Each structure stands twice: as C-alpha cells, then as structure tokens.
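S.K.: Build the 3D model from these lines:
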Amino acid sequence: MVFPRSMTVLDVSEITPVDIKESPADDSKSIGIVYGKLMHVDVIQNLENGYSEISTWDYRSMRDIRGFVPTKLLKTVELNKKYGIVVALSQQKVYIYEDNALIKTFLCSSGLDDNNYFTPKGLYRIGERGESFFSPKYGQGAYYWVRFNNNYLFHSVPFDENRNIIEEEAAKLGQKASHGCIRLAIEDALWLYNNIPQGTPVIIKD
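M.R.: Here you go, the predicted structure:
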C-alpha cells in the first residue's frame, strides 16, 4: 500500500472552522465549512483576487462541496512516511501499515450511516490525542482518542458516566454503530494512541 507523501489543508487549528464561500468574495455567503490542519482539500484553481476554488467535504451538510476559500489559508503539508492507516467501511476494519507493509488489522465500528451519524470518506491526517473524554450529549465517553477531523476520532468502545465499558456497545465491533467516530477495542485504541504519530495519513473508503 502506497500512501500520499503530502496533502493540502487549511492552515488554521484542528478545531477552527473555515467558511466555504459560494463565490470568490469576502461578502459572499457561506455554503459550508471545513476544519483546519487535518482534512485534505482539492484545489481546482487559484484566482487572481486572493481566492481559490476548492472541492472538499462539508462538515455541516455532510456532503461533497465545491466553493471558494482565501488562497492564503491553503497549505501543503508533508505526511508521516513511516505509518499509514486505511479504514475500510464496508469491512468495518482498520488496517495499519508500516513502511507500506500491513502490520495490524483492527475490527472497528464506524458511523451508523443515517442522516446524522456517518463516517466521512476521504484523506485525513492524524492530529491531537487524549486519554479519555465524556460527551454529556450522548451520555457516553471513551478512552484513548486520536483526532482525524475535528470531532471525528479514533477511540475505544464507549464507556458510561461511571467510566465502565458499555458491553452491548462493545459487542457491536465489526458493524456500524457509532455517531461517526471509529470505535476500536480498548487494546487496539491504546496501541494506536501510543504508536501512531501526528501527521500519519488516514484514508477512509468504502
């Protein structure tokens, strides 16, 4: 498996949204948003007025989108060359590569694929991480989260408000079950957390 060596991102923080404009002008309306640092955008053309036309995935509508952003925000970044990750949604598996050779395969649970909860396909890179989080909105948390697109994370199967693993959710590994993140067994989430560096490419596909 050969991974890209670089990708184009928006040069703002991982949790900062950038408006995608309908036309290349400051007063043009926003038709979508994309978050910085971690998500690849395709540059269609650079215009003379300081805007560029891009094609990407809209975080709001959860659909492919084409629009305009300030050219000064575009940045080409180098990707980690040692590791690479492929998420195969149709198989509900995560493949870990080292020096382009497959070294690990993890069973996972991706988004449920309804209108609100699905896992976006595309090219990303690994960002920040943390030991755990809890979402009051869902009444769930998880261990060993690793970001690949704003609130989209790799993390363990979920725990409840008492930090106990929810066994019925853990039993769903291998089928679509999450709110959009990539769930992993605790030991697999810990391995990824400990071993995969920032800047590692992530390809999410069918």
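
S.K.: contacts and neighbour counts: CA atoms only from here.
M.R.: Noted.

S.K.: Check which helices and strands the lengthiest helix in the chain sits against.
M.R.: Counting by DSSP state H, the longest helix found in the chain is helix 186-195. Contacts defined by 3 or more C-alpha pairs under 8 Å, 6 or more residues apart in numbering; DSSP states H and E place helix 186-195 against strand 140-149, strand 152-156.

S.K.: Ser178: neighbouring residues, count only.
M.R.: Counted with other C-alpha atoms under 10 Å, residues neighbouring Ser178 total 22.

S.K.: ok, for it, nearest residue in space, not its chain neighbours?
M.R.: Leaving aside its chain neighbours, Ser178 sits nearest to Gly111 (4.4 Å; criterion: C-alpha to C-alpha, 6 or more residues apart in numbering).

S.K.: Could you also give me the structure for this next sequence, so I can compare it with the first?
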Amino acid sequence: MKKLHRLLLIMMTSFLLLVPADAAFAAKKSSVIRPGESLQQVRTLSWKATLLRNVRTKYGRFRAGTVVTVVRGGAKCIIRLKGHNYSISKQYLSFGEDLASVVTKGDYTKRIKNTYINSAAHKSKSKYLVWVSLDKQRVNVFKGSNKKWKLVKVFKCTTGRDNSTPIGNFTIKSKVPNYNGLAYYMAFSGSGFHRWPGAGISSIGTHTQSHGCIRMTEKDVVWMYNTLPVGTRVWIY
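M.R.: Sure, this is the predicted structure:
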C-alpha cells in the first residue's frame, strides 16, 4: 500500500512539472496590476556614454571624454570603470542613444535591436529568431541566420510576475491550437506564447501579469503561430 501511495505521488508530481505555467492557472482570473505595484525584476541592455567631466576614483582618474559603460539609468546612473561600478549624475554623461527605460517608457530602436542580437551567437533551426525583451515587454522577431539577423516584426506582450518567465536560450518545442484553454500555444521550457486569456488585455505591453507564459493579442500570436516553425530559437532577456 505504501509503495502504491508513493508511486501515485511521483506520478502526480511529474504531471505538475510538465504543465506549462499559464496552463496550470488557465481557469484562475488574475487582476490587472495596479499603479505603483512592483513589476518583475528585469534586465536592461548596457549602454555606452562619454564622461563630460573628470572622474576621480580609488582605482584611478578618468578624464572627460572617456567612453564608459552604463549599467543602470536614472537621475543617478551607475557606470562601470575598471570592473567596478560607480554612481554619477546623468548630467555628467553624454549618451549616443537614449537610456534604457523600463516597460512604460517606449522601446529600443530598430538599429539597437539589430546590433544587440547580432553582437553574440544566436543560432536557430529555422530562419527565424525571437527575442523577448523583458524590460520593454516586447516580442521581437528576426529573420536571417547567426549574426546576420534582421528585425521584421515587433509585438507587445505581457510576461510573468515575480520573475516567473525563464531567462535564457530556448526553442519552440511544439505548437497546438488550444492547450487547456490557452489558444495558439507555442511551448518552450515549461512556458509558452499564447493568446491573452480572459480580461485585462488593456495592460498588454505595460505590465507583467502572467504566471510565466508570454501573453499576446490574438492577431499577433496568430501571425507567430502560422509563421514560426518548431525549432525556432527563443532568447529571453
């Protein structure tokens, strides 16, 4: 009897691990995030800037005109010098591009996206590559091949609360028209792309809200479902 009980427990645990994040909560309604509610911790791209004044640190003196890496924006920026981070007022930095903003403040330019995605190796088993930008809540679709990718589509999306959307390299494992109530489901790493379920779609592209999956409008996810083959690379960052 104990062996049977243990076997049933193992089977139930295995089943739960296989259920995609949003599918496990498909019947559960989630309220729209309220203004001021904390968003998912997200990562922004690093930015280059030029010092407008001399900066003295215990690791050395850096003259005005030195190109530095900005790792966090804001009124007080964080810059990296000689492997160490320093806080400096934004007014003392000159940016070639606007600072990265989080969620509600626009998107990266097409040039920045192409440069970023081709700055490292991203190989795909299809002629498409998908980059889900967590800080911008955007799905970026590229066409081409490794280090020769070109941006062809940009869609607003909503990712997971509480860091529930996985970060890293994945592939589209399967596509089904309906998975436990989630329409146009494209699975990757226990989560997936799918049509927004239920109410709350007005917050798409502005707030994290899902249980880990990537929610999109029906029009946008249908295009992806019909266009992207199984095996397409998905980069989430």
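
S.K.: List the TM-score for the superposed pair.
M.R.: TM-score of the superposed chains, computed with TM-score structural alignment, normalised by the length of the first structure, equals 0.51; 114 aligned residues with a C-alpha RMSD of 2.2 Å.

S.K.: equivalent range in the second structure for the longest helix of the first structure?
M.R.: Under TM-score structural alignment, the match for helix 186-195 of the first structure in the second structure covers residues 218-227.

S.K.: Mean per-residue distance, the matching stretch versus the first structure.
M.R.: Once fitted to the first structure, stretch 218-227 of the second structure is off its aligned match by 0.7 Å on average (mean C-alpha distance after the TM-score superposition for the first structure).

S.K.: The second structure: which residue goes with the residue nearest to Ser178 of the first structure?
M.R.: Under the alignment (TM-score structural alignment), Gly111 of the first structure maps onto Gly160 of the second structure.

S.K.: List the contacts of its match.
M.R.: Gly160 of the second structure sits next to Gln40, Thr208, Gln209, Ser210, His211, Gly212, Cys213, Ile214 when contact means C-alpha atoms under 8 Å, 6 or more residues apart in numbering.

S.K.: What of Thr217 of the second structure?
M.R.: If you count contacts by C-alpha under 8 Å, 6+ apart, Thr217 of the second structure has them with Cys157, Arg195, Trp196, Ile201.

S.K.: Recalculate using a threshold of 6 Å.
M.R.: Applying C-alpha atoms under 6 Å, 6 or more residues apart in numbering to Thr217 of the second structure gives the contacts Arg195, Trp196.

S.K.: For it, give its distance to Asn226 of the second structure.
M.R.: For Thr217 of the second structure, the distance to Asn226 of the second structure equals 14 Å [C-alpha to C-alpha, to the nearest Å].

S.K.: Okay, angle between the longest helix that the second structure contains and strand 191-195 too, please.
M.R.: If each helix of the second structure is counted by residues according to DSSP H, the longest one is helix 2-18. Relative orientation of helix 2-18 of the second structure and strand 191-195, computed by axes from the mean of the first three to the mean of the last three C-alpha atoms, to 10 degrees: 50 degrees.

S.K.: which residues touch helix 2-18 of the second structure?
M.R.: Outside helix 2-18 of the second structure, no residue touches it (C-alpha under 6 Å, 6+ apart).

S.K.: So what's the gap between that helix and the chain middle?
M.R.: 33 Å (C-alpha atoms, centre = their mean, to the nearest Å).

S.K.: mind listing the helices in the second structure by residue range?
M.R.: In the second structure, helices defined by DSSP H lie at 2-18, 21-24, 110-117, 218-227, listed in chain order.
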